[in-house]
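Participant: sequence first, predicted coordinates after that:
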Amino acid sequence: MRLDQALQQRGLVASRSAASRLIQAGAVSVDGKPATKASVEVFEQSSIELSPSPETEFVSRAGAKLAGVFRARPELNAQGYWVDFGQSTGGFTDCLLRQGAERVLGFDVGHKQLSTKLREDSRVCCVEACNLRTPWPVTRRIDPIEQSDMQTLRIIDRDEQLDMQMQLADLSSFDDQWPKAGAHGVVIDVSFIALSYVMPQAIQCIRPGGCCIALIKPQFELGADPVLRKRWFKDGLVHESTKLQAMLEDLVAPFKNMGLDFDVNRDVLASVLPGTSGNQEYFLLARRNRPIQAPPTTSSNTQRPMKNIPQPRSDP
């Protein structure tokens, strides 16, 4: 059997692609010897070990990205109740729990992706098959998934379109322990859609003064315009840093009209790890400090250029 297949079969990684990343990072050894290729043949009696690395510290490498934010901003407090938008395997959730979160309610469009470790954690509630673009309330009823634990829920699609209500979302129908005041914070990690599609719903989960930590993935924010993608991308990577900074400014500016407070020059941090395709990613750190307003059709506000994007420290 191939090494990458064996890693997945033994439950050491969530996917073969994750196994390949570990092997490339030099974090895998077979029978005491470092493995360099995913195609290496291993046997049932072979011993496979993972060495400590950003790829193995959390249930997914996303946890190492978020941990970099907490190292760079030690004043951030992860205690309390949090919402994880785009929970997937649970890297952000894993990091939040280690940082002291009391409970995490996660939403994801997929299903059965959350790691077994987190699925069995009483502090974690996972809502699956959820279209995060859908304004709250997202459903009228919830059904438990087959014979899995009651912490995991699947949202039943709505049969009618509901207008977005710009107020604090009541998530107690998903989690009976949810506080009426709202979440202390929300983390966002979504792919293949822009943040603007999910940010209004995410903000509605946060209590006034609560924290929003959103991962910005440039390749999904630049849109599908073939001219722009040809100009800004090369081999799938963003390659014009000046345009990238302008894009980041334009991207985060509208979020202020949704009730978030941040300084574009101070509160955009480079991720300590790149995306899986090699793109540099960024975190927006913000707080909800006023009621949500409908976003304007045009923006007259101009943000100052980000001369230096702060780089999180990579050491603990």
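Facilitator: In hand now; what should we look at?
Participant: contacts, neighbours, all on C-alpha from now
Facilitator: Fine.
Participant: my read is residue 54 is in a helix, agree?
Facilitator: No. Counting by DSSP: H, G, I helix; E, B strand; the rest coil, residue 54 is not part of a helix but coil.
Participant: please tell me how far it sits from residue 26.
Facilitator: Using C-alpha to C-alpha, to the nearest Å, we find residue 54 at a distance of 11 Å from residue 26.
Participant: residue 119: neighbour count?
Facilitator: 21 (other C-alpha atoms under 10 Å).
Participant: before we move on, the earlier item: higher neighbour count, residue 54 and residue 26?
Facilitator: Relative neighbour count places residue 54 above the other of residue 54 and residue 26, with 19 against 16, counting by other C-alpha under 10 Å.
Participant: putting a second one here so we can go through both:
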Amino acid sequence: MTRLDLYLSQNSLSQTREKAKREIIAGWVTVNGETVTDPSRPVTGSEQISVRRPGGLYVSRGGQKLKHALNAFGISLAGRVAADLGASTGGFTDCMLKEGAKKVYAVDVGYGQLDFSLRKDPRVAVMEKTNVRYLKRDNFSDPVDFVAADLSFISILKIFDAIRKVFSPAEGVMLVKPQFEAEAGEHEKGVVRNKEAHAVILTRVLSVLAEKGLIVKGLVHSPVRGPKGNIEFLVHFAMDGGSCRSAGMTEGLERTVWRIVEQAHAAFDTAAGPDDGSSSET
């Protein structure tokens, strides 16, 4: 017999014993189909023990966000080499693997956040303690042709030069978080609330990216809100003519932005609070 939290960590069901304790207390662990919230619960190992983390199919809700974008933009990842910039827990990485990517570089400035199931996956190249702004092509042994980016506490504008330099002519999807792109007066204590602010921020960001050589192919709002209820947006982009399907930008940038912002606010009108309480959930 052994404690449940110890069993999870020893059998690679949880990254550490401390994390196992938190997951058990949170109600994410079942033993023989029943939820167990006591980390000291004795188990023999013959039971059916599983960990069901928030986000359902993926290790974090970031996977839901990227899956939504891939569907909306008609992007196939089968057999492709991808990079997850701002990997964190690995929601984007998990999604890309499940969508058929043959290899994913999981890049993050932090350490020890990537879910253990991904860390031990031979298709994942873990690049921790790595600042996206200082990436070089020779950091990648295989050419990357798809880039997914979800950065927190930094403007996407500050890392795009590095993305273009290292990955062009790849295509990709980036998560735009208005709360990190907002200027003074466009947010209230880290929350962007009104349509006008969202439209202004998105138009400004996408215009600057276009000036830097990005081809904006599509825009949708994320189905999952960020911290404090912030509405986030997903951009489908290509660089230097990289091939990808058009996804509705033919009507013009400003009109497209307004249409997507209207859809986002309509979708979340009845929502009372944030759907994703973490600071970085990829």
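Facilitator: Cool, the structure landed. Bear in mind that the values here come from a model prediction, so they are computed numbers and not experimental data.
Participant: what residue in structure 2 is paired with residue 279 of structure 1?
Facilitator: Residue correspondence to structure 2 (TM-score structural alignment): residue 279 of structure 1 is matched to residue 230.
Participant: how about the nearest residue to its match, chain neighbours excluded?
Facilitator: residue 191 (5.8 Å; C-alpha to C-alpha, 6 or more residues apart in numbering).
Participant: quick one: what's aligned to that neighbour in structure 1?
Facilitator: Residue 191 of structure 2 maps onto residue 237 in structure 1, by TM-score structural alignment.
Participant: pretty sure its match sits against residue 217.
Facilitator: No. Using C-alpha atoms under 8 Å, residue 237 of structure 1 makes no contact with residue 217, being 10.9 Å away.
Participant: now do the shared contacts for the two.
Facilitator: Counting by C-alpha atoms under 8 Å, 6 or more residues apart in numbering, the residues touching both residue 237 of structure 1 and residue 217 are residue 279.
Participant: give me the more crowded residue out of the two.
Facilitator: Legend: neighbour count by other C-alpha under 10 Å for residue 237 of structure 1 and residue 217, higher for residue 217 (23 against 15).
Participant: could you pull out the strands in the stretch 101-250 of structure 2 for me?
Facilitator: In the stretch 101-250 of structure 2, the segments counted as strands under DSSP state E, counting those that start in this stretch are 103-107, 124-127, 146-149, 171-176, 214-221, 233-239.
Participant: mean distance of the first one to its aligned residues in structure 1, please.
Facilitator: For strand 103-107 of structure 2, the mean distance from the matching residues in structure 1 following superposition reads 1.6 Å, by mean C-alpha distance after the TM-score superposition for structure 1.
Participant: just how off-centre is that strand within its chain?
Facilitator: Distance of strand 103-107 of structure 2 from the chain centroid (C-alpha atoms, centre = their mean, to the nearest Å) equals 13 Å.
Participant: would you mind giving the residues in structure 1 matched to it?
Facilitator: Residues 103-107 of structure 1 are matched to strand 103-107 of structure 2 when aligned by TM-score structural alignment.
Participant: report the buried residues of that stretch.
Facilitator: Using 16 or more other C-alpha atoms under 10 Å as the test for burial, stretch 103-107 of structure 1 gives 103-107.
Participant: OK, contacts around residue 192 of structure 2?
Facilitator: Contacts of residue 192 of structure 2 were listed using C-alpha under 8 Å, 6+ apart, and they are 178-179, 182, 186, 198, 230-231.
Participant: ok, so what distance separates it from residue 206 of structure 2?
Facilitator: For residue 192 of structure 2, the distance to residue 206 of structure 2 equals 17 Å [C-alpha to C-alpha].
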